[in-house]
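[1] Here you go, sequence then predicted model.
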Amino acid sequence: MYISSNRLKRYIRNSDRIDFISMWNKFTIHSAEIDGIEIKGNDINKVVVAKVKTVEDHPGSDRLHLVTVDAGTGEDLSIVCGAPNLSVGMYVPCALIGGSLKGLPKVERIKLRGVYSNGVLASEKELGISDNHTGIMELDKSYQIGEDIKKYIPIDDIVVEIDNKSLTNRPDMWGHYGIAREVAAITGSELLPLDIYDEIEELKSLNVKVEDTVNCNRYSCIEIGNIKAREASIEMKVFLYYCGMRSVSLLVDLTNYLMLELGTPMHAFDSNKISSIIVKNTGDNELDFTTLDNIKRTIPKNTLMIYNESEPIAIAGIMGGLNSEVEDDTNSIILESANFDATSVRKSATALGLRTEASSRYEKSLDPNLTVLAIKRFIYLLKAHDNDIVINSRIEDVYPNVLNKSVVTLTKEMLKKYIDAPLDDDQVKSILNSLSFEVEVNDNEYIVTAPTYRSTKDITNAADIIEEIARIYGYDNLEPKPLKLDLVAPISDQKYELEYSIKKYIATNTKLSEVHTYLWYQNDVLNKYKIDKSNNLKIANKSDNSILRDDLSLSLFEICLENSKYTNEYGIFEIGSCIKGEDEERVLSILDVCSNQNVSEHYQNLKQLIYNLIKTLRNKEVEFVPAKTSKSYLQEDYTLYILLDNEVIGYISIIDKKLSRDCNKKAEIINVELYQEKLLTIDKESIKYIEPSKYPITNIDYTIILNKEELYGNLEQILNKYEHKYLFNYRLIDTYMDDVKKITIRFNIGSYDKTLTGDEITSFQNDLINYIKENGYNIVDKK
């Protein structure tokens, strides 16, 4: 958004005392971020008012003219010019020799087609005040010949660009008057009131009806006639151009000017085309509508529109219609000044793909109390251009959603706690008064009443008031101080810490992806697989999918049904809540989707994952024992309980093929669950340090043969009972399945006193082999 410093000076008393260059640095600190500053008019020098005395054709060109002008220099100047609009008696801007224009750093005496030109007659574009370059700018004949053009046209200006994002929560600053209020507060200056026309009588009533009182907060309008002036003042045109808009006509320019001044958009309808105004929603209907830019658009459902009886004439808060536009010969208008719901405007603008200057402001939640003020200000400015206008009606004002001032209580204790600045009551009151806040000072508190333009969404609580005080006082004036507080160790949340540790371990040691599912079942999944959960707790007032889950793995299976459309092998996990009876339990569930060819490998990998996880968390070893499951969707033959300290803390199994084949015909799904509450009850075993031997360790591998159905746990129990003075430890190396199960064990032997001899190693081997055979197992012959 572009801001003209020239315009701000009009609103501030003694504004000449303000340095409008350095002030913007303060503005960035106190109010909003400045994106850039541009000094206008620096490149326009020695340009004066001149009168055209003669215009003749150039003898050596069909396009050029020989022009004689009186520029107040004491003698007429001969200038070669190619503009088509020159005429005798015309007042024009003339750049003298040594002067400069936009795009022409220095004006020099040059020869054009054999004739010397002693200056340049300038267009509006060359003066930098518009993009019009169709001809020489025609000046008002009241201007004094020879005077600097800048005396009559406000070419010199300081224009700043403010970052729109920093104004999102400040709708009051989307106009120059709101910015001027901030500048006045920052600089300790006085904000002047706006000049308005306040002599409007109770004339005829306009036929206005607001049907959608939800999305139309306020609708004000008035009829103005006998409008004869067609063009805005040069001052207003330059202002609009510097702020990024172009001059169209007096009426359009005035509505744009008011939008840039007060921040509230306005719209003018040709009153000869309007018989009544109805503000209503399109409801469930779509309609075709041609907007002012002559584009036919399809208006979506639930769009707020302005109607002339049954005919749409404007998209509320976005753009007017071509069927009611103000034309060159329009002499009577209905002036709309309204306030529409921010969300409604944003949704409609997004649906239409039509973001306008008006919609961007309405989306910020404008103050509805500005609508009547804007009308009175418009009339004042219009009368300054055309004093013969006639007010044909009263101000019609429909105000269904009245906005009141926000009242906030701020305790002095809270103010001191937050900013701890040396501010007395008078200073606090002065700061807030400078922002037009009303302040009632009590013994221990301030009762602050914010103006309505700060009450739409900005000022809601005491912290907002503190921010206002701190920013105007100056953040750079606040003394940095260390926080004074008691250092208390936080209360440990064992459940949170356990879950975090599990997630971290899985994330760093596997390729499983974490998911988050809903707390309720999908009815279609339960029905498809005939899983009865009718006795579960249900969500009240929810007709569909109301059954709360008691099995997290089923929720993860719903995710698998969706993800298997895109990939064949993946793994997911979640730590979530299950509702069992009236109790909530936390469960870790893992689903590993793999091909049936790799299921054995994945099954063993998940067992190893659980083993390592528990070893890391509790420094204990889990056991896997055969189990019978109550879950109908699991294969019982592959179901193992996970035991820790003889307590069941979970299971591992494979999901039934009738479910897994719906993910992929060749897929198997391995399922693991760990019960967090049970894991919490088991203490971590302290790590015991064993001094390593300084003598060499010998590793001996033996492959022991088991029956195909026998569990490794049986062999492990027997090996745990074996004792030998040279045996340090053993561990499982590999498992191989054919007709029998072959388990490879690595035994680590040695001594703390010496290096073992060959005979001692052989003696250990013979003793171990005999022990294994005595317990009914055979060893694969290494030969």
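    Nice, I can see it.
[2] Going by C-alpha atoms from here, please, whenever you check contacts or count neighbours.
    Fine.
[3] what's Ala268 in contact with, if anything?
    Counting by CA atoms under 8 Å, 6 or more residues apart in numbering, Ala268 touches 251-252, 255, 325-326, 333-336.
[4] 7 Å - rerun?
    With contacts defined as CA atoms under 7 Å, 6 or more residues apart in numbering, the neighbours of Ala268 are 326, 333-336.
[5] does Leu206 count as helix, strand or coil?
    Look at Leu206: counting by DSSP: H, G, I helix; E, B strand; the rest coil, its state is coil.
[6] My error: substitute Phe20 in the last question.
    On the three-state scheme (three-state DSSP), Phe20 is labelled coil.
[7] Quick one: residues contacting it.
    Taking CA under 7 Å, 6+ apart as the criterion, Phe20 is in contact with Ser5.
[8] Can you give me the distance of it to Glu235?
    Distance check for Phe20 against Glu235: by CA to CA, to the nearest Å, it reads 20 Å.
[9] Please report how far Tyr197 lies from Val372.
    Using CA to CA, one gets 11 Å for the distance from Tyr197 to Val372.
[10] still on that earlier bit, next step: the contacts of Ala268 restricted to helices.
    Where the contacts of Ala268 are compared with helices, as defined by DSSP state H, there is no overlap at all.
[11] Could you tell me which of these belong to strands?
    333-336 (DSSP state E).
[12] A further structure is provided below for comparison with the first:
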Amino acid sequence: MKFTLSWLRNFVSLEGITPTQLADKLTMLGLEVDAVEELYTELDAFITCRVQSVSKHPNADKLTVCLVETGEGEPLEVVCGAPNVRAGLITALARPGVKLPDGTKIKKSKVRGLLSQGMLCSASELGLSSDHSGIMELDPAMEIGLPLATALGLRDTMIEVDLTPNRPDCASVLGIAREVAGFSKQQLSSPVSRLTPLNGSEVDFKVVVEDEGLCPRYIARKVSGVTVGPSPDWMQRQLLAVGMRPINNIVDVTNYVMLEMGQPLHAFDFATIRGKEIVVRSPRAGEKEFVTLDGNSRQLSEEMLMICDQEGPIAVAGVMGGLDSEVSDQTTEVLLEAACFDAVSIRRTARNLNIPSEASYRFERGVDPDLAHRAIERAAELIAKYGQGTAEADGIDVYPGKKELLNLQLRADKVRTLLGIEISKLEMADYLRGIDFEVSPDLGETMQVTVPSFRIDIEREVDLVEEIARLVGYNEIPTTQPKITMHYPKRDSLRSMRQTLSQILTSQGFYEAINYSFVTEKHFDALGLAEDDQRRSVTRLLNPLSEEQAVMRSMLLPGLLENIKRNINFQQSDIRLFEIGKTFFYREEGQLPLEKQQLCGVICGNRYPNAESLYFSDDRADFFDIKGVCQHLITTLRLSGDQGELTLVPCDQDSCQSYCDPSASEEIRNGDEVIGIFGMLDRRVLEAFGIKVDVFLLEIDLDSLSRLPVIAKQFQSLPKFPSVKRDIALLVPDHVPSGEILQAIHQQKQKLVESTQLFDVYRGKPIEEGLKSVALSVTYRSATKTLNDKSVDKVHQKIVDSLMTQFKARYREGSEL
């Protein structure tokens, strides 16, 4: 959007505001200024002069020899061919060395044998208008020797603003002036003082709008008795200053009003409108081509909106008029159009036809329907004045899309809170009224604000707050630091546990695996899950990538078994893998699946994978390896069960998972709750997965594990006093687990007992069948004194007696306490 300061001063005072200050203020208002350019600086080289005398050129019939006064020195001799040159005429002179706007350099030269010391210029040669009929005729009272720009009052500045799509109201000089009036607290002058009622009762034409959705408003008004000719010089200069070429007084008025008020207009030669009827509609069958004003034939489509007469299209709505209905030198009656068209429709049409225009630029962003009446009033007045015509006292206004103005409530406290400044309710109202918002005081600290129709970007209360911020000035709003409480947010316990588990398992030689969450249901049959097992209630994918990835996984184990199979196929048989991830369980239709976090680890192959055989044995991993991993996890995590320590209990034949070997599997229990299982996989399951080696697994429900309390770390100083060891050798029934014997000693909570260790288990001769020999070592220590035999023997005997009673044990022959 381009405008000049002289044009802007028609509506608002710029006293005390320099062009640079205005550009800075507009930019701070959200209207980014791209350029500030002084106009007509090139005219400083041209001066005013008086023609002292005129004589006929002796060697040319159409040339004259003029003596020209410049106010300095002797008169200059200039050869001129203009028909209107005469003695006493004040005009413009280009002296030798001056360049014309077209690049021609003026030199002293001989014209038909006589020396010419310059050139008398026409307005066309100076780029001031299209008139090239003769040299410029200036005010006879004008002083000579003045720079031409100063003499004509052409000193002006052009400013170009880059508008955002949400501010179509500023695509006009009047819109920019409204912004200036808002921040400078002035009253905006209007170019239209009254509106002529348009009833449509005294006109000789008709208007029909067939598609009211694409054309909310259409106004037509006729101006009769016009004479088509050049527009006034001041209007041509304003149009040229903003990059628009003057054409004639009728077309120039429509362009001038569009730039001034933001409402695109179009002038039809009324004599070319067939049937004296305007129809706003889409193209009909057979209407495939249309010749626009630029002489090009355009291909039409059904979704385009056209302005038609009774026989066919005469303009592309909102984009460009037709060649057959344009205003020409023979036009005496003009039908003016001021309309509002759907922004999306105009944007699509302009793109499809590849006709960008000033009119489509505005329609694409949204034109105020209420502006059409004022704009056509202004245009009719100017055409009647400068076209020597008469604007008819009536017209047609079709307004099917009229809407009620938007009313919003504005809370003063909300404004102060969002902007962080102290501003009174009265100041807020003044700022909004300054840009044509209507503000009605309400009770308390609230106001009722009526949004003008031209502000299509205002929808909510916060938009009004932004308007106040713009007018106050963003640079006037203080910068403050947010108040942030200095504390760390509480970490997710499950996330922290996941990181800790990964570190523990990788330190144990495991590698972490990441598998797809999409699996096949065939795995459930391979694992031998019961038909009513919850893990068979899977969530199915609507568009699976393949049949092998049709459901969401409810277990991590199948993925790890597939990893083992793949590794073995590549001759990598010593494997330690773990995965921590989500499992998904189906819920009711329409609900998201239930997600649970799970840990699963697997071991197979050698106990010391990839180790040098010189230093490590080739022993295969067994049940005790996976049990050791499980115990290390529990110990390192320092978890405590609801009823004391977590316990590792052998699986029952009935309760054991179908994919585990009951004879070599144990459960991790928190009281009666099973939170995990470890042990050897059933060989039938391994065969189903194509694995021919023993595999040991660890499976833990992390949701249950993360809820357990963590035992706090406690510092314990190094012992100062020596320890005492005692061994126990007992015969116990073969079915009694050795671990239960160790656990029974700890459960007695003897203060002197520091640790216990199992160092031998023996079955066979000479021990009778059904019994086994268990040898334990118990370490005693006191934190306050050196123990003697008497105090140790007393505690030791209590432990032995308790074990004999609890496990029906007896001394092994030859053993000593």
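    It's in. Remember, it's a predicted structure, so these values are computed and weren't measured experimentally.
[13] sorry, back to before: compare Tyr197 and Val372 of the first structure and say which is more crowded by neighbours.
    Counting neighbours by other CA atoms under 10 Å for Tyr197 of the first structure and for Val372 shows that Val372 has the greater number, 21 against 16.
[14] Not counting sequence-adjacent ones, nearest residue to that one?
    In this structure, Val372 of the first structure finds its nearest non-sequential neighbour in Ser220, 6.5 Å apart by CA to CA, 6 or more residues apart in numbering.
[15] Compute the number of surrounding residues for the one you found.
    Based on other CA under 10 Å, the number of other residues close to Ser220 of the first structure is 22.
[16] For it, give its distance to Ala50 of the first structure.
    When CA to CA is applied, the distance between Ser220 of the first structure and Ala50 of the first structure equals 46 Å.
[17] ok, now Glu774 of the first structure?
    Using CA to CA, one gets 124 Å for the distance from Glu774 of the first structure to Ala50 of the first structure.
[18] Please identify which of the two sits among more neighbours.
    Ala50 (31 against 10).
[19] Leaving out chain neighbours, which residue sits closest to the more buried one?
    Taking CA to CA, 6+ apart as the measure, Ala50 of the first structure lies nearest to Ala71, with 4.2 Å between them; neighbours along the chain are not counted.
[20] my guess is Cys215 of the second structure is in a helix, correct?
    No: if the criterion is three-state DSSP, then Cys215 of the second structure is coil and not within a helix.
[21] what sits against it?
    Contacts of Cys215 of the second structure were listed using CA under 7 Å, 6+ apart, and they are 340-342.
[22] if you look at these, which of them are in helices?
    Among those, no member falls in helices (DSSP H).
[23] Can you lay out those residues as a markdown table showing neighbour count and distance to Val280 of the second structure?
    Putting these into a markdown table (neighbours: other CA atoms under 10 Å; distance: CA to CA, whole Å) gives the following:
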| residue | neighbour count | distance to Val280 of the second structure |
| --- | --- | --- |
| Cys340 | 25 | 12 |
| Phe341 | 24 | 10 |
| Asp342 | 20 | 13 |
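[24] Same list (those) but as CSV, adding distance to Leu426 of the second structure.
    Formatted as CSV, the entries for those read as follows, by distance: CA to CA, whole Å:
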residue, distance to Leu426 of the second structure
Cys340, 35
Phe341, 38
Asp342, 37
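[25] Out of the residues you listed, which comes closest to Arg620 of the second structure?
    Within the contacts of Cys215 of the second structure, the smallest distance to Arg620 of the second structure is 79.7 Å, found for Asp342 (CA to CA).
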